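Student: requesting a structural model of the entry that follows:
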Amino acid sequence: MRRLLVGTLLAALAVTGPPAAAEEVVQNTAESTVESSAPGDVVTARQISAPGFFYARTWSITYTSTSATGQPITVSGTVIVPYGADEDTPVVGYAPGTHGLGDQCAPSRHLEAGDETEGLLIHQYAIRGFAVAVTDYEGLGTPGEHTYIAGRAEGNATLDVVRAALRLPGTGLSPSTDVAVVGYSQGGHASGWAAELAPTYAPELNIAAYAVGAPPAHLRTVAEHNDGGDNVGLVMAAGFGMDVTYPELDLAPYLNDEGRAAFADIRDDCTADLTKYAGHSMADYTTEDVLARPEWTARVDEQNLGGGTPEAPVLLYHSNGDEILPVQVSVDLRADWCGDGANVTFWRTHTGAHFTTAAVMSPAVTDWVADRLAGRSTGGNC
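Tutor: Below is the predicted model:
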């Protein structure tokens, strides 16, 4: 459904044009290893021809970031810079929604192939003249497992892809330019984490706004809501992500035969593949309630939003009809952020289902972000 909806809208928008310049490789020779690189340093860059982005130069990059446990990692991503960009061109850090767990699911690969399901949403920013930096997150498109829904890793990767875009040779961008960070669904989780982490992790970035759409802000609530339903595969993917992020959790001893088979299979699934688990419960795959174990409870709760205070204005939006991520998680997040003195604009919408809302709300969200990047103030509605 997601691919059909957003792909159809993208087809209506995108037009073809001359290919980008011939491929070139930019290598960061100043630092030869990830361990000696700073977060946001470009490791490799390759200029590509990304179908639909005829009005921009586009690079496929890898860059240095920081894992949820504080280790240096290499993450892949895409940087899109419209022709004519200069030192005043803002940069939008784009955090994608759930694509899956396998490397073949990575947004960078689909942007280069021309079949990225969030292409329309990315175009909404790029066609306004904003540079867009899209992260793949840890382990999605690079060696290692995807640490799905590990908040700190997501937030770091999103902030660091912006840093990488600003350090990428040949873009014309300025390190002091205005920045916005946006995302929906898993991307909402990532942009929310970026908002909470930025004051200490990336204080040099001149961030003017965050757009946080339908975030899974409280993982236990989301897991309970989806267990036994059509989207339990996302809960299983989150369990896989927690297990590979924090090896001490060691999920294997709590899996039955069906669970061992399922979790061996899920590691390279894309989002559409996860529907095979519809109607099942986590209890079908485990020997006990893993989320009730204290070590799991602690790590899962660490992924919840609301523990930090965004310093730039935030647009938080969520549909009452969201069937995957209940709107109450955003109601509670708004209360947390507002209670801490953040500038929050909350749109509780009647825009239907989860993926429908991403597409329907995109123009209004982009307008709100563009206003912040233009220096227009907002008082929020806390």
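Student: for the rest of this, base every contact and every neighbour count on C-alpha atoms.
Tutor: Fine.
Student: residue boundaries of the strands in this protein?
Tutor: All strands of the chain, identified by DSSP state E, fall at 25-27, 42-48, 56-66, 72-82, 91-95, 131-135, 178-184, 206-213, 314-319, 344-349.
Student: out of those strands, which is the most enclosed?
Tutor: strand 91-95 (a mean of 31; mean count of other Cα atoms under 10 Å).
Student: to compare against the first, here's the next sequence to fold:
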Amino acid sequence: MRRIPIALAACSLVTAPTAAIAQQAGALIVADPVVDTPGGMQAWRVKYWTTDGAGRPREATGMVVAPREAIPPQPRPVLAWTHGTWGVASRCAPSLSKDFWSVTAGLDAVRNGYVVVAPDYPGLGSAGMHPFLVGADTARSVIDGVRAARQIPGAAAGGRYAVWGESQGGHAALWTAQEARRYAPDVALVGAAAAAPPTQLEQNLRLTSNRALKSFFTAYIGHSWASHYRAPMASFGNRQTQGIMNRLAQNNCISLNMKPKLGMILGISALNSRLKNIDIGRIEPWATLARRNSPTTANIGVPLLIAQNAKDDLVAPSVTAAHVRALCRSGNRVRTIAIAGEGHATSAKDSAAATLAWIADRFAGKPSPSDCGRS
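Tutor: This is a model prediction of the structure:
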């Protein structure tokens, strides 16, 4: 990790002018320099304004990472990295974790001259409930993170960006693609890449082959949507069941480098039996909310890349394949990658080289390849 003097870091703090932080979407509130970064990188922890799906202002946080070199004559291309699930509690924000540098696959792009914008999503690192798998809210925080990064002089971020994410972040990337033109015509999205993205949410939960993961993510959805939408958790069972779901969500951040805590193991085990007959696709208002937050299959006019591992035990490969076929029928150009790695958790890493090459071609203006119609 590269160290810079603390005094120098303090002097390079970027704070937006008072008039610019009047809750305007995309306005930078503060960019706090990060002292320890990997070699060749400089970074800022940022706080900025975004809006929720109803247009109400909300603070969001994240990281902006840029090459540590002289500012180029032309603005740098921007990659918005949309992370997989870290949790739903505020303390689970990736920007707060010591593991940020080791597990953020999108940082490979910095070495290719990109600015990487890594939003935490609302409610992670900021106040309020995290709207887990809520499409519009998440997408807006991604787009506004790109806008905010352009206000950091040392980053030299341009107005053209791509988005790439895995798992929950794949869902965020697809939602960013469908929201981008309408929500933020001032920045231009050149392409969206999604590794193992949850698409049709009720189908994904129904067909997940790993019962423990299904129970755990049902707890996240129940806890988050009960607060965000005021949906009744009684749909999942009695107060004891609801309490287990809430404690799992409130007390557990996900880390690839740590073994699950005993309380987490016991909670999931209890939910496996309590939720075995629960299908949110057949329970209202949960079914309607799941459909509302599933990415569109309409033609959105943005080049897409979707990567999927056939051994994925969380995001059902058959659901991803059906989503790709629907996108193709609507006239989208979709590049597909069959991932040959270990499984769900390494989806982005296992498809990184091909994905970053595809993203580079989008910035270069090359024709977007499509695997639609391939037998």
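Student: re the thing from before, for the strands of structure 1, give me a markdown table that also has distance to Gly233 of structure 1.
Tutor: Shown next, in a markdown table, are those (distance: least, Cα to Cα, whole Å):
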| stretch | distance to Gly233 of structure 1 |
| --- | --- |
| strand 25-27 | 38 |
| strand 42-48 | 33 |
| strand 56-66 | 27 |
| strand 72-82 | 24 |
| strand 91-95 | 21 |
| strand 131-135 | 23 |
| strand 178-184 | 18 |
| strand 206-213 | 21 |
| strand 314-319 | 21 |
| strand 344-349 | 26 |
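Student: for those strands, which one sits closest to Ser108 of structure 1?
Tutor: strand 72-82 (5.6 Å; Cα to Cα).
Student: ok, Ile280 of structure 2 touching Arg291?
Tutor: No: using Cα atoms under 8 Å, Ile280 of structure 2 is not in contact with Arg291; the gap is 10.4 Å.
Student: shared neighbours, the two?
Tutor: Residues touching both Ile280 of structure 2 and Arg291 by Cα atoms under 8 Å, 6 or more residues apart in numbering: Glu202.
Student: more neighbours: those two, which one.
Tutor: Ile280 (22 against 16; other Cα atoms under 10 Å).
Student: quick one: the helices in the stretch 251-375 of structure 2, in order.
Tutor: 262-274, 286-292, 317-329, 347-350, 352-363 (DSSP state H, counting those that start in this stretch).
Student: mean deviation of the third one from structure 1?
Tutor: After superposition onto structure 1, the average distance of helix 317-329 of structure 2 to its aligned residues comes to 1.6 Å, using mean Cα distance after the TM-score superposition for structure 1.
Student: which part of structure 1 lines up with that helix?
Tutor: Mapping helix 317-329 of structure 2 onto structure 1 (TM-score structural alignment) gives residues 327-339.
Student: one step back: show me the one of the helices of the stretch 251-375 of structure 2 that comes nearest Gln250 of structure 2.
Tutor: helix 262-274 (10.8 Å).
Student: who are the packing partners of that closest one?
Tutor: helix 211-228, helix 239-251 (3 or more Cα pairs under 8 Å, 6 or more residues apart in numbering; DSSP states H and E).
Student: now render those as TSV, adding distance to Asn272 of structure 2.
Tutor: Listed next are those as TSV, based on distance: least, Cα to Cα, whole Å:
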stretch	distance to Asn272 of structure 2
helix 211-228	6
helix 239-251	11
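Student: the ones you listed: which one's closest to Cys11 of structure 2?
Tutor: Of those, nearest to Cys11 of structure 2 by Cα to Cα is helix 239-251, at 36.9 Å.
Student: now the closest one: buried residues?
Tutor: 241-250 (16 or more other Cα atoms under 10 Å).
Student: quick one: which of those residues is nearest to Glu284 of structure 2?
Tutor: Gln242 (16.7 Å).
Student: how about the closest one: what's its closest non-neighbour residue?
Tutor: Met233 (6.4 Å; Cα to Cα, 6 or more residues apart in numbering).
Student: please say which position in structure 1 that neighbour maps to.
Tutor: That one, Met233 of structure 2, aligns with Leu251 by TM-score structural alignment.
Student: tally of neighbours for its match?
Tutor: By other Cα under 10 Å, neighbour count at Leu251 of structure 1 equals 19.
Student: shouldn't it be in contact with Asp243?
Tutor: Yes: using Cα under 8 Å, Leu251 of structure 1 is in contact with Asp243, at 6.1 Å.
Student: the closest residue to Asn272 of structure 2 other than its chain neighbours: what's it in contact with?
Tutor: With Cα to Cα, 6+ apart as the criterion, Asn272 of structure 2 has its nearest non-adjacent residue at 5.9 Å, and that residue is Ser215. Contacts for Ser215 of structure 2 (Cα under 8 Å, 6+ apart) come out as 268, 271-272, 275.
Student: give the aligned equivalent of Ile254 of structure 2 in structure 1.
Tutor: Per TM-score structural alignment, Ile254 of structure 2 is aligned with Thr271.
Student: what sits against its match?
Tutor: Contacts of Thr271 of structure 1 (Cα under 8 Å, 6+ apart): 98-101.
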